[in-house]
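Colleague: I would like the atomic coordinates for the input below:
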Amino acid sequence: MAESDPTPILQDPSDGASKRGAKRDSLFLLTTLSDETGNPLGKARVRNLSETGLMADCEASFRDGDRVVVQLRGIGDVSGRVSWVRGDRIGMAFDARIDPQAARKPVSQPQGEGLPLYLRQLPRVAKFSR
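Modeller: Now for the predicted structure:
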């Protein structure tokens, strides 16, 4: 870990939010995990997210130190390592800082795409005078 990173890596997640330097946002985000070669490892439910890591409930089992890549909406692939495991819940420390607010932004679609036709905005039509 770089000396400029003020966030300590905790060995036991129960000993505390007060020891962490990075602010965490609680959220519920479905995602997928893979290994560094792209092989899928299963789905996960991200429970909280910060600049330096996340906590998630996972389908697959992991061990401390496992290298994983998580696909985060609005951010993309983020690599890191499993820093702790408690049952089906893991803590993951990212290799590089992210902007956690980007994962909260709605996924943008072209205007009206995905809406039923009756809810889409009609295009403007030029008016002709007689």
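Colleague: okay, CA-based contacts and neighbour counts for the rest of this
Modeller: Fine.
Colleague: Against Leu41, how distant is Ser26?
Modeller: Going from Ser26 to Leu41 by C-alpha to C-alpha, to the nearest Å gives 23 Å.
Colleague: nope, Ser34 is what I meant
Modeller: Counting by C-alpha to C-alpha - Ser34 and Leu41 are separated by 5 Å.
Colleague: Name the residues of the helix or strand containing Asn48 that are buried.
Modeller: Taking DSSP states H and E as the criterion, Asn48 maps to strand 40-49. Across strand 40-49, burial judged by 16 or more other C-alpha atoms under 10 Å covers 41, 43-49.
Colleague: For the comparison step, fold the sequence that follows:
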Amino acid sequence: MDESFTVQNRRQRRSQVFMAAALELSGGSHAVKLRNLSADGALVEGSHLPVEGSEVVFRRQELNVPAKVVWVRGERAGLAFKEQLPPEAVLRHIPTPRPRVLPEYRRPGLHARLTDAERQAAEEWAWRPSFDRPGE
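Modeller: Here you go, the predicted structure:
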């Protein structure tokens, strides 16, 4: 089951993201991908994740938060932060959505008048008599 989209019994709403982060454990640092983030915890993805119950430090830019690995399934793990993050710290790491641009489809209009020669050429091209009419 994909834990990133399950609401479960969470106190805080999680924001879906896809950013680089790191987990520090026993003096070593492991690169992970941050999949979602809230004031209480995060979902990370990566290889060689620490086991459940491990104490880690979650790092993302200037954010350094002590956390505990709550669960691990495959290459994903859920983290519970030791202290709740302030809302401004969470929002700083969530990109603002880009405004949606809707294409405007319009038929191009004629902006110039045709000269007499252009009009005559268009009429000859469009009104060329057919020699393959049945009955002739």
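Colleague: TM-score for the pair, please.
Modeller: Here the TM-score for the pair of chains, by TM-score structural alignment, normalised by the length of the first structure, is 0.62; 92 aligned residues with a C-alpha RMSD of 2.5 Å.
Colleague: hmm, back to that, what's the mean gap between the strand holding Asn48 of the first structure and the aligned bit of the second structure?
Modeller: Strand 40-49 of the first structure, aligned to the second structure and superposed, deviates on average by 0.9 Å (mean C-alpha distance after the TM-score superposition for the first structure).
Colleague: If you count contacts, what does that strand end up packed against?
Modeller: Secondary-structure packing of strand 40-49 of the first structure (3 or more C-alpha pairs under 8 Å, 6 or more residues apart in numbering; DSSP states H and E): strand 25-34, strand 53-58.
Colleague: After superposing, tell me the mean distance of the first one to the second structure.
Modeller: Superposing on the second structure places strand 25-34 of the first structure at an average distance of 0.7 Å from its equivalents, by mean C-alpha distance after the TM-score superposition for the first structure.
Colleague: and for that strand, what span of the second structure is it aligned with?
Modeller: Mapping strand 25-34 of the first structure onto the second structure (TM-score structural alignment) gives residues 15-24.
Colleague: Next, the buried residues of that stretch.
Modeller: 15-16, 21-24.
Colleague: ok, now stretch 69-87 of the second structure?
Modeller: 69-72, 76-81.
Colleague: Need the max-distance pair from these.
Modeller: Within the buried residues of stretch 69-87 of the second structure, two members stand farthest from each other by C-alpha to C-alpha: Arg76 and Phe81, at 16.2 Å.
Colleague: Contacts only, for the residue most central in space within the first structure.
Modeller: The residue lying closest to the centre of the first structure (C-alpha atoms, centre = their mean) is Leu72, at 3.7 Å. With contacts defined as C-alpha atoms under 8 Å, 6 or more residues apart in numbering, Leu72 of the first structure is in contact with 31, 78, 103.
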